[in-house]
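Colleague: build me a structure from this.
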Amino acid sequence: MSGQANDTMGAPGPLVFPLPTESADSFGALLIGTFLGVMLYGMAMHQLYRYNHLYPKDGLWLKALVYTTMALETAHVVLTMHLCYVYIVTDFLEPALKLFSIESGKLLPLFSGLIIFVSQLFFAVRVYTIGPQYQVFTLMTILLLAAELGFFIVATFFIFTASNFEAFHQQHVWLISAGTGIAMGTDLLLTALLAYGLHFSRAMRRSIDGTKALDIIIAYGINTGLLSSIFAIAAFVVVFPFEDYLVPTCMFILSTRLYANTLLGALNTRPSKMLRGVVGVSEARLFGRTTDVTQATGTAVDSLRMNPSYAGSLPSTVIRFKSMEGPVTSTDGL
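Modeller: The predicted structure follows:
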C-alpha cells in the first residue's frame, strides 16, 4: 500500500503555465487579423485572375503596378503568418517577446509602406487625368506618398538597429505613427478628389437617375478608395492606446490588405470590351492603351453593323456593343 502511495505521489503532474489575460487578448487580435488578412488576400488573388482575363492589353506600366502590388501583398501575408506561428507556437512561453524582436515583425512596416505607395500611385494618376487643374493635387499626393514611404523606411532601419523593443518604442515609434498619419491623409485627399471628379463626370450625371442609391455608393467606394481610407483612419487611431503593438497590428494588416483589393476592384470595374463592351477615348489613354479605339473594338464595330439602329443613340466618345450582360455606362476614365 505504501509503495503504491509513493508511486502515486512521485508521479509528475501536468505542467501549467498561466497566460496573462492581456497577452491572450493580444494574441487573439493578431490571430484574427491574420485570418481576415488571408481571406482578403484570397479575394485579391481572385480579382487578379479576373484582371488578367478581362484586360490582357493594358499598358505595361499598369501591369507592372498590379503585379508589384500583389508580390508585396504575398510577402506581407507570409510575414504575418510567420509572426503568428512564432508567437503562438514556437515561442508561446516567452512573455518578454515583443513584436519588433521577431524578424517578420521588423519587416512589416517596410512592406506596408511599399504596398501603400505602389497601389496609391494608380489613384494619383487617376486624379491627374481628371483635368489640368488637378495636376497640382497629383504632385501633392505623390510627395505625400514619398514622405509616407520614407517614414516607414527610416522606422525599419531603427527597428533593426535598436538594442531592444523598449528603446525603439521610447525614441522612434513616432516614425510609424507619422507614416500612418500621412498615409491616412493621402487616402482622404485622393478619395475626396476622385469622388468630386466622379460626381461631376458626364457619365455619372447621365446614369445617376436610373441607378439605385446602393449601386452608386458601391461605385464611389470602389473607385475612390473610400474603404481603404476608413481602415487607414482606424489603424491610425488605435496606434496610441496600445503599447504591445499586437492589437494595432491587427488593424494594420486589414488596412494594408485592402489597398490591393481596392486597386484591383477599381481596375476590374472598368468597362471591358471582352464582356460588357464600353470603351471610352479618355479611358483608353488613361490605362495605357495606345491602340486606336476603332482598331481595339473591331468586334464592337461588327456588332454595330448588325444592328445599326443601336449606334444612333450613343455619345460620340463612347462605343458600345451588346453582350449577355448588357451595356455598361462609361465613367469618362474615372
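Colleague: could you use CA atoms for every contact and neighbour count after this?
Modeller: Fine.
Colleague: and the helices in the stretch 201-334 of the chain?
Modeller: 202-207, 213-224, 226-237, 246-268, 281-286, 293-296, 298-306, 308-311 (DSSP state H, counting those that start in this stretch).
Colleague: which elements pack onto the last one?
Modeller: Yep, that's helix 308-311 we're talking about. Counting contacts by 3 or more C-alpha pairs under 8 Å, 6 or more residues apart in numbering; DSSP states H and E, helix 308-311 is packed against no other helix or strand.
Colleague: one more to line up against the first:
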Amino acid sequence: MAVNFNKDNTFGAAFAGFAASSLCLGVLCMQSYSYFKRYPLDKTFYKLLVAGVLLLELADQALISHAVYTYTVSNWGVLTILLKPPVWSLVLQITLGVATGTIVKVNFAMRVWRFSKQNIYVTACILLLVFGEVGVACVYTVRGFRLKSLQDLGSMKTIGSLSLGLGVATDVVIAVSLCYFLRSLRTGHRQDDSMVNALIVYALSTGGITAAISLTTLILYNFMPNNFIFMAFYFVLSKVYANSFLAALNTRRVSRGRGTEDAQTTTVPTFLMVGKVTQRTVHLDPEYAGESPISPSKTSENKSPVSPSTSGHHYAEAW
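Modeller: This next block holds a predicted model:
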C-alpha cells in the first residue's frame, strides 16, 4: 500500500507540537511553584486541585514525548509506520487532555454559579456541555485503540469533530456567562467597577484563547485529517487550560492582596438603585455554607460611610 507521506506536516508537525507543549508545561510548572509559594495557607481543596492538574499535565507530556519519540526516533525512516495502528500513548493522551480540560471547565462553571447568584439553568447547561465532551472523547479514545492504521484517523472525523465542537461551545458559553453576570455586579463606584472590568477582560481572553485553539484543531482535523498538524494544536490545548486555571488562582493577590487563605468576614457595601447605602456582612470565602459571592448571611443598616474597596476584594475572592 502506498503511503502519502510528507515529513514536514507529519513528523515535523508532531515535533513542533511537542516543543510548544513543552514550553507551555514549563510555564505551568512556574505558575504552580508560584502558587504554592504565595498561598501556603490556601484551602486544601485548591492545593489538591493544583497538584492534580500538574500531575495530569506531566503525565500528558510524558505520553506526547513517547509518541513523538516512537515516530521520529525509534522508527526513523520507516514510512510504513503510518500504515500501522497508532501508538498507544498517542491515543491515551487524548483522555488525559480531556481530563485536565474538564477539571478547569468545572472550576470555571462554579465561578459562573457564584457570580450568577446560583443560576442553576446556566450552570447546568455548562456542565452538560462539559460532560458531553468527556463522553464523546472517551468514545473517540476507545475507537482510536481499534484503528488498524494511523491513516484511518479521518474515519473518526464525525465523533472527533463533535468532541472538539462541544469544547468550543463550552468555552464560549463560560466566557459569555461570566461577562454577563460580572457586568450585573457593577456598583457605579470606580474602584469596584475597575475590578469587575478586569475580571471581564480576563474571562474573555482566557475563553477566547482556548476556544480559538479548539476551533483551529477542529478545522484542521476536518480539512487535513491525514497529517499531524491538528495534533500539534491538540498537544498544546490542555496546557493552555491548565495555565488559565493557575493564572486565575495566582492573580488573586493582585486583585485582593491575598488568596483564600482563611474564611474571614467583612462588610461589603451594596449600593441600591435608590441611592441608599447599606452594609452587608458576608463571608469572604465563596464556598462558605454554599452561598453565592454576593448573597449575604446577615444584613444590617449602618449610617456611617463605607469604603467600596472591600467589595473589590470580595470579587477577587469569588474569582
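Colleague: need the TM-score from the superposition.
Modeller: In this superposition the chains share a TM-score of 0.76, using TM-score structural alignment, normalised by the length of structure 2; 284 aligned residues with a C-alpha RMSD of 3.5 Å.
Colleague: picking up where we left off before, so which of the helices of the stretch 201-334 of structure 1 is nearest residue 181 of structure 1?
Modeller: Nearest to residue 181 of structure 1 among these is helix 226-237; the distance by C-alpha to C-alpha comes to 6.1 Å.
Colleague: so that closest one matches what in structure 2?
Modeller: Aligned by TM-score structural alignment, helix 226-237 of structure 1 falls on residues 208-219 of structure 2.
Colleague: contacts for the matching stretch, please.
Modeller: The contact list for stretch 208-219 of structure 2, computed with C-alpha atoms under 8 Å, 6 or more residues apart in numbering, reads 161, 164-165, 167-169, 171-172, 175, 230-231, 233-234, 237, 240-241.
Colleague: so which of those comes closest to residue 184 of structure 2?
Modeller: Nearest to residue 184 of structure 2 among the contacts of stretch 208-219 of structure 2, with distances taken as C-alpha to C-alpha, is residue 175, at 14.6 Å.
Colleague: corresponding residue for that closest one in structure 1?
Modeller: Looks like residue 175 of structure 2 aligns to residue 191 there (TM-score structural alignment).
Colleague: so what's that match up against?
Modeller: So residue 191 of structure 1 contacts 224-226, 229 (C-alpha under 8 Å, 6+ apart).
Colleague: against residue 232 of structure 1, how distant is the residue lying closest to it once chain neighbours are set aside?
Modeller: Spatial nearest neighbour of residue 191 of structure 1, excluding adjacent residues (C-alpha to C-alpha, 6 or more residues apart in numbering): residue 224 at 4.8 Å. Going from residue 224 of structure 1 to residue 232 of structure 1 by C-alpha to C-alpha, to the nearest Å gives 14 Å.
Colleague: ok, residue 128 of structure 1 next?
Modeller: With the distance defined as C-alpha to C-alpha, residue 128 of structure 1 ends up 23 Å from residue 232 of structure 1.
Colleague: with neighbour numbers in mind, choose between those two.
Modeller: In terms of neighbours (other C-alpha atoms under 10 Å), residue 232 is the more surrounded of residue 128 of structure 1 and residue 232; the figures are 27 against 19.
Colleague: assign residue 142 of structure 1 to helix, strand or coil.
Modeller: Using DSSP: H, G, I helix; E, B strand; the rest coil, the structure places residue 142 of structure 1 in helix.
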